[in-house]
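Participant: Sequence below, structure please.
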Amino acid sequence: MPVPLHILKTVFGFPAFRGQQEEVIRHVVEGGDALVLMPTGAGKSLCYQVPALCRDGVAIVVSPLIALMQNQVEALNQLGVRAAALNSARSPDEARVIERRMQAGELDLVYVAPERLVLPGFLALLEDCRIALFAIDEAHCVSQWGHDFRPEYLQLALLHERFPSVPRIALTATADGPTRKDIAERLNLQEGRQFIAGFDRPNIRYRIATKNNAREQLARFLEAEHGGPGAESGIVYCLSRAKVEETASWLAGKGYTALAYHAGLDQPVRAANQQRFLREEGIVMVATIAFGMGIDKPDVRFVAHLDLPKSLEAYYQETGRAGRDGLPADAWMAYGLEDVGKLGQFIASSQASDAQKRIERQKLNALLGLCETTRCRRQVLLEYFGEMGHPPCGNCDTCLEPVASFDGTELARKALSCVYRTGESFGGGHVIDVLLGKDNEKIRRFGHDKLSTYGIGTELPADQWRSVLRQLVAAGLLSIDTEGHGAFKLTETCRPVLRGEMRVDLRRDPLPVKGKSKTSAGKKSAAPLSDPADEALFQHLRAARMALAKAQGVPPYVIWHDSTLLDIARQRPRQMEDLAAIAGLGEAKRERYGQILLDAVAGFEGQ
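Facilitator: Predicted coordinates:
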């Protein structure tokens, strides 16, 4: 049986395992079952790919999306690994060839969708093959308590019954305690070992801004932090299909190559846009949550949210698509009270049980807590997933620009009293108008200019009152009526505040930024290459990579990752043996591309 470290070095081109990889791999190679929780970019795939090449037979990898399967197969084929995918994109003739190769022991890994795996005919085929292992990727899809439940995953428990001697490994980047328990039970993995590698992604910088013309805020962020149009790849998430298309069109008008992706687009359009995003550089994908799972593109430099995601799990999963290569990346979000109302309405109008709705409301409240915290955002995020004791990260907005807090008890009492006096029947705009003593038809119609709270809030402008109301919702002192038109309601928790028995601390939001992004002044993560000559060589190598990728019809990153090119730009190898020291260049890639790389370095230096 091949030694895992030898496979890692010769096939994948890495000198050593990271974190818990070695322990997981050894356990699976020896025939053990495992549930692996490992952050995106930490090398989850190696935890089943290396055992697949160590154990005898073909590894069957359950994957939920065709795009993910294809990405993985292309990358493995570049490494000289015999991998294939069986999915609806294959013709019947192609599928039969793959099945024959499985039976003949000519494949190392085969990727399949869960629906295909549980078909009687496919299970019969597997019984005619020697199976090395089963890997269940994106395993959180099996849990109804997770954020992306897929009912077809529930049938995967039969693997344990039909193939009891074949090791199984379930992998995910996103699962809190209850979800992990659910995964283990639903997949019959209670006896398997659990490997929890943690959730921290230190290369990602988290920033959350309050909405104040969100598109212009996005444009300032992209210009200041990511070089403007065409410079870097990223994803912009929106809640609705209409907003996706409007935002993509708006960015295109500013010179960005911006593509739309949502479930309402024709499938060929979605597929073409996804392929462009994967295979070209400098593309901004504007999308609903329909886009993302299985996006294996390592050089996504930013993920931006123009609306609140549904939960902290969803936020972590979506922002985790940035910086998979370990290089600096940004997670930026703009949010406002209207987002909270919309998500609350989605929960209220869903067909879920009351118990599920309670869970979803708790998840939304936890997300609001992250948005309104004055603490290190990374600490709050990691504590939600059960990781306590992390020091402040120094790489989020609240660490880089600490937020002042103040005794906001009197402001809170004024806001709560105004909600009460107006009958708990109005949203933020009207409540703020009453606090500011505005004279308009709506206030006169309801007689709210006669209330004791009329005009008692003139010490703050409207924007800051919106901040106060948001924070009162996040603190659970106010709720938003999801059955009607988003009116504020008092909660039982607010009574001690109104009676003067409880202090309320509020965060002091920074003033809105106009023009250049305030965060760009000396706050951007250090560039990977400090020498301009090295940076120029890096760009020269990227151009060579793009030419190869276009010629082969594959994404550039399956040929070489940016991290590999950065190593080459720093080390400037002259001889073939020098390439052995470059991370990500295994034997097959050195044999296939080694001379091309050496010629590119020599050609650049000879200019």
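
Participant: switch to C-alpha atoms for all contacts and neighbour counts from now on
Facilitator: OK.

Participant: Quick one: residues contacting I456.
Facilitator: Residues in contact with I456 (CA atoms under 8 Å, 6 or more residues apart in numbering) are 414, 435-437.

Participant: With L368 instead?
Facilitator: Residues near L368 by CA under 8 Å, 6+ apart: A474.

Participant: Now name the helix or strand holding it.
Facilitator: Using DSSP states H and E, L368 sits within helix 354-372.

Participant: Can you tell me how far P151 is from E115?
Facilitator: P151 is 10 Å from E115, where distance means CA to CA, to the nearest Å.

Participant: Next: K254.
Facilitator: 43 Å.

Participant: and what of A135?
Facilitator: Separation of A135 from E115 (CA to CA): 15 Å.

Participant: residues in contact with the longest helix that the chain contains?
Facilitator: When every helix of the chain is counted residue by residue (DSSP state H), the longest turns out to be helix 532-552. Under the contact criterion CA under 8 Å, 6+ apart, helix 532-552 has outside partners 279, 529, 555-556, 559-560, 562, 565-566, 568-570, 597, 600-601, 604.

Participant: List only buried entries from those residues.
Facilitator: Those of those that meet the buried threshold are 279, 555-556, 559-560, 562, 565-566, 568-570, 597, 600-601, by 16 or more other CA atoms under 10 Å.

Participant: Please render those residues as JSON lines that adds secondary structure to the earlier fields.
Facilitator: Listed next are these as JSON lines, based on DSSP: H, G, I helix; E, B strand; the rest coil:
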{"residue": "R279", "secondary structure": "helix"}
{"residue": "P555", "secondary structure": "coil"}
{"residue": "P556", "secondary structure": "helix"}
{"residue": "I559", "secondary structure": "coil"}
{"residue": "W560", "secondary structure": "coil"}
{"residue": "D562", "secondary structure": "helix"}
{"residue": "L565", "secondary structure": "helix"}
{"residue": "L566", "secondary structure": "helix"}
{"residue": "I568", "secondary structure": "helix"}
{"residue": "A569", "secondary structure": "helix"}
{"residue": "R570", "secondary structure": "helix"}
{"residue": "L597", "secondary structure": "helix"}
{"residue": "A600", "secondary structure": "helix"}
{"residue": "V601", "secondary structure": "helix"}
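
Participant: Would you do the same for the sequence below? I want to compare the two.
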Amino acid sequence: MPTAHEILKSVFGYDAFRPMQEEIIEHVVSGKDALVLMPTGGGKSICYQIPALMFKGITVVISPLISLMKDQVDALNANGIGADALNSNNEEGENAAIRQRCKAGQTKILYISPERLQREIPWLQQHLSISLFAIDEAHCISQWGHDFRPEYTQLGMLHQAFPSATIMALTATADKLTKEDIVRQLNLRDFRLFVSSFDRPNLSLDVRRGYSASEKLKAILSIISKHKHESGIIYCLSRKSTEKVAEELINAGVYAKAYHAGLTAEERNNVQEDFINDNINVVCATIAFGMGIDKSNVRYVIHYNLPKSIESFYQEIGRAGRDGLPSETVLFYNFQDIITLRKFVNDSGQRDINSEKLDRMQEYAESQVCRRRILLNYFGENNSSNCGNCDICKHPPQRFNGTILVQKALSAIKRTGEHIGFSMTADILKGTLSDEIVQKGYNKLKTFGVGSKTTLKHWHDYLLQMLQLGYIEIAYNENNHLKITESGNEVLFGKKTAELAIAAKAEAKEDAKPRSSRTSFNRSGNSHTTYAHSSADDAEDNSLFEALRKVRRQIADENNWPAYVVLSDRTLRDLAYKAPTSINELQDVSGFGEMKIRKFGQQFVDAIRDYMNQ
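Facilitator: Down below sits the predicted model:
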């Protein structure tokens, strides 16, 4: 039996494990249960795929989405591992063939949904020797998790039905309450909790407050232009928003599609397949999209609106840069998001806990400290150093004595009898002569137009800061009117001062043109650093990368695979950097396993030789 290290190198093409992977594998192979918390892109799959190849019996992976199963099966088959997915999308003849391969020992890893599992238990008990159950997206079992699914709660009977099998639960996001619930509901025995670092240093974190719809579109188009021919996801709060943003992008010349629960199953599947296979670069989606995406080369994730919780936000941004290459995440946030989400919270069955989660998300968006520190501390990973790769670290906010600005805003709210909301307050201060303002006589207030020299965008930003600082609060039960707090009254009547962060112009938030850099891989292929080099080298690398990308596309089309199943962008970059001209040299390329070297290594070597000759 080969060791875990030997399998890692020969099958997956890596020389060393990522943090905690080896420890988790050793624990599970010894026959003990495990709960694994590891961020998206952190290497969870390896933690059950290698034990599956070391166990004598079969490994059953319980996964919530059929699309994810297909991606995983394709990737495993490409590496020479016998894998299948038993699901309702298959023809009955195909499912019969899968059962036969399982009985014959040709399938080592079988994917199945929790719903289908219940129907297949008698057959599994009678015909298969199951060594391991790997439960992916395990937070779905908990009512405290951010994506609770009732069908997952039936998995608590696995130990009783299969007493000799080991159980491994895996998730990218779970707070303390959710972790405890997973362990209890799955009846884990002799288990160990593994919590990997939640730090994803390759992801930049950026929050942009108070943008109008037109400003959002301009910023999104700027991000897309920096990532030509690369994939990105834009998350929206509503179905209507996904369609509107997609239409605007299409009108601007970007090939984008909307994805939401209102589409038919066939329409959703077509959008997902087009995205996975790089036929479209941008998907504008509700949160329904993404859990089933194992696409490693998503270069940016944009949140058009504020998410409902840090768990949801973290999982969604985790879909960017799964290959470890630098990727962007941008969160747009304005007051209306809070109004909409607060209504959802109040109508939910778990008002208190959902309200608390939304509060934490709002604090993240409004914070003036390193955003990565906030995320890591939220997941219990204490961190006291700044990351250098978020908007706060890159553009530390300048502060000023904003007492007069705050007093103007509070006075406007007070003079209306505290019967106005966020946008009306800004309009009064700016001096906007709208029909509603004239109708209600607000244009006759002494505070009308007292802030005319401040832009509406900046007034929105300052009002958000006032909300965060506790000078005002929202009466959700009074049509979302703003109320002045006791602390706000102290500022209004001059008893204390107020400090605000300068509302920077949108242009100042845009990153300057980055220095030319190259990704450098260690032999494990699991970390990267960048260093400056000449623009000629950069052009050379990119030119060869594009040539190799065409070879990858051809191989993917021939096998009906997504391109990243052939080789990830990370492996392709390493290939372009090292430019091996012989089959033997491919063993030094991170992520090029023996099966892939045998199957299509020569095609890449030939392409590199042709490029060199040219």
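
Participant: Find me the equivalent region of the next helix or strand after the helix holding L368 of structure 1 in structure 2.
Facilitator: Next helix or strand after helix 354-372 of structure 1 toward the C-terminus (DSSP H and E): helix 377-384. Under TM-score structural alignment, the alignment places helix 377-384 of structure 1 onto residues 371-378 of structure 2.

Participant: The matching stretch vs structure 1, average offset?
Facilitator: For stretch 371-378 of structure 2, the mean deviation from structure 1 after alignment is 1.4 Å (mean CA distance after the TM-score superposition for structure 1).

Participant: residues of that stretch that come out buried?
Facilitator: For stretch 371-378 of structure 2, using 16+ other CA under 10 Å, the buried residues are 371-376.

Participant: Closest to S479 of structure 1 out of the buried ones among the contacts of helix 532-552 of structure 1?
Facilitator: R279 (45.0 Å; CA to CA).

Participant: re earlier: farthest pair within the contacts of helix 532-552 of structure 1?
Facilitator: R279 and R570 (25.3 Å).

Participant: Now do stretch 572-589 of structure 2: distance to the chain's middle.
Facilitator: Distance, stretch centre to chain centre, for stretch 572-589 of structure 2: 30 Å (CA atoms, centre = their mean, to the nearest Å).

Participant: Which part of structure 1 matches that stretch?
Facilitator: Taking TM-score structural alignment, stretch 572-589 of structure 2 hits residues 565-582 over in structure 1.

Participant: again, but for stretch 290-310 of structure 2
Facilitator: Using TM-score structural alignment, stretch 290-310 of structure 2 lines up with residues 292-312 of structure 1.

Participant: Any idea how far apart the tips of the matching stretch sit?
Facilitator: Start-to-end span of stretch 292-312 of structure 1 (CA to CA) is 16 Å.

Participant: likewise stretch 126-134 of structure 2?
Facilitator: End-to-end distance of stretch 126-134 of structure 2 (CA to CA): 20 Å.

Participant: three-state assignment of G232 of structure 2?
Facilitator: Following three-state DSSP, the label given to G232 of structure 2 is strand.

Participant: which ones are touching the counterpart of it in structure 1?
Facilitator: Mapped onto structure 1 by TM-score structural alignment, G232 of structure 2 lines up with G234. Applying CA under 8 Å, 6+ apart, we find G234 of structure 1 in contact with 282-285, 300-304, 322.

Participant: Any chance of a markdown table for these, columns secondary structure and neighbour count?
Facilitator: A markdown table is the format used below for the contacts of G234 of structure 1 (DSSP: H, G, I helix; E, B strand; the rest coil; neighbours: other CA atoms under 10 Å):
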| residue | secondary structure | neighbour count |
| --- | --- | --- |
| G282 | coil | 21 |
| I283 | strand | 23 |
| V284 | strand | 26 |
| M285 | strand | 24 |
| V300 | strand | 28 |
| R301 | strand | 24 |
| F302 | strand | 26 |
| V303 | strand | 26 |
| A304 | strand | 24 |
| A322 | coil | 31 |
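
Participant: which two in those are spaced the farthest apart?
Facilitator: For those, the farthest-apart pair by CA to CA is G282 and A304; their separation is 14.9 Å.

Participant: F332 of structure 2 looks like it's in a helix, true?
Facilitator: No. F332 of structure 2 is assigned strand when assessed by three-state DSSP, not a helix.

Participant: L65 of structure 2 versus that one, what's the distance?
Facilitator: With CA to CA as the criterion, F332 of structure 2 and L65 of structure 2 are 28 Å apart.

Participant: just T447 of structure 2 next, same as before
Facilitator: T447 of structure 2 is 56 Å from L65 of structure 2, by CA to CA.

Participant: Of these two, which one has the most company?
Facilitator: Neighbours were counted for T447 of structure 2 and for L65 using other CA atoms under 10 Å; T447 has more, 20 against 15.

Participant: I'd assumed T432 was in contact with that one.
Facilitator: No. Counting by CA atoms under 8 Å, T447 of structure 2 stays clear of T432, with 11.9 Å between them.
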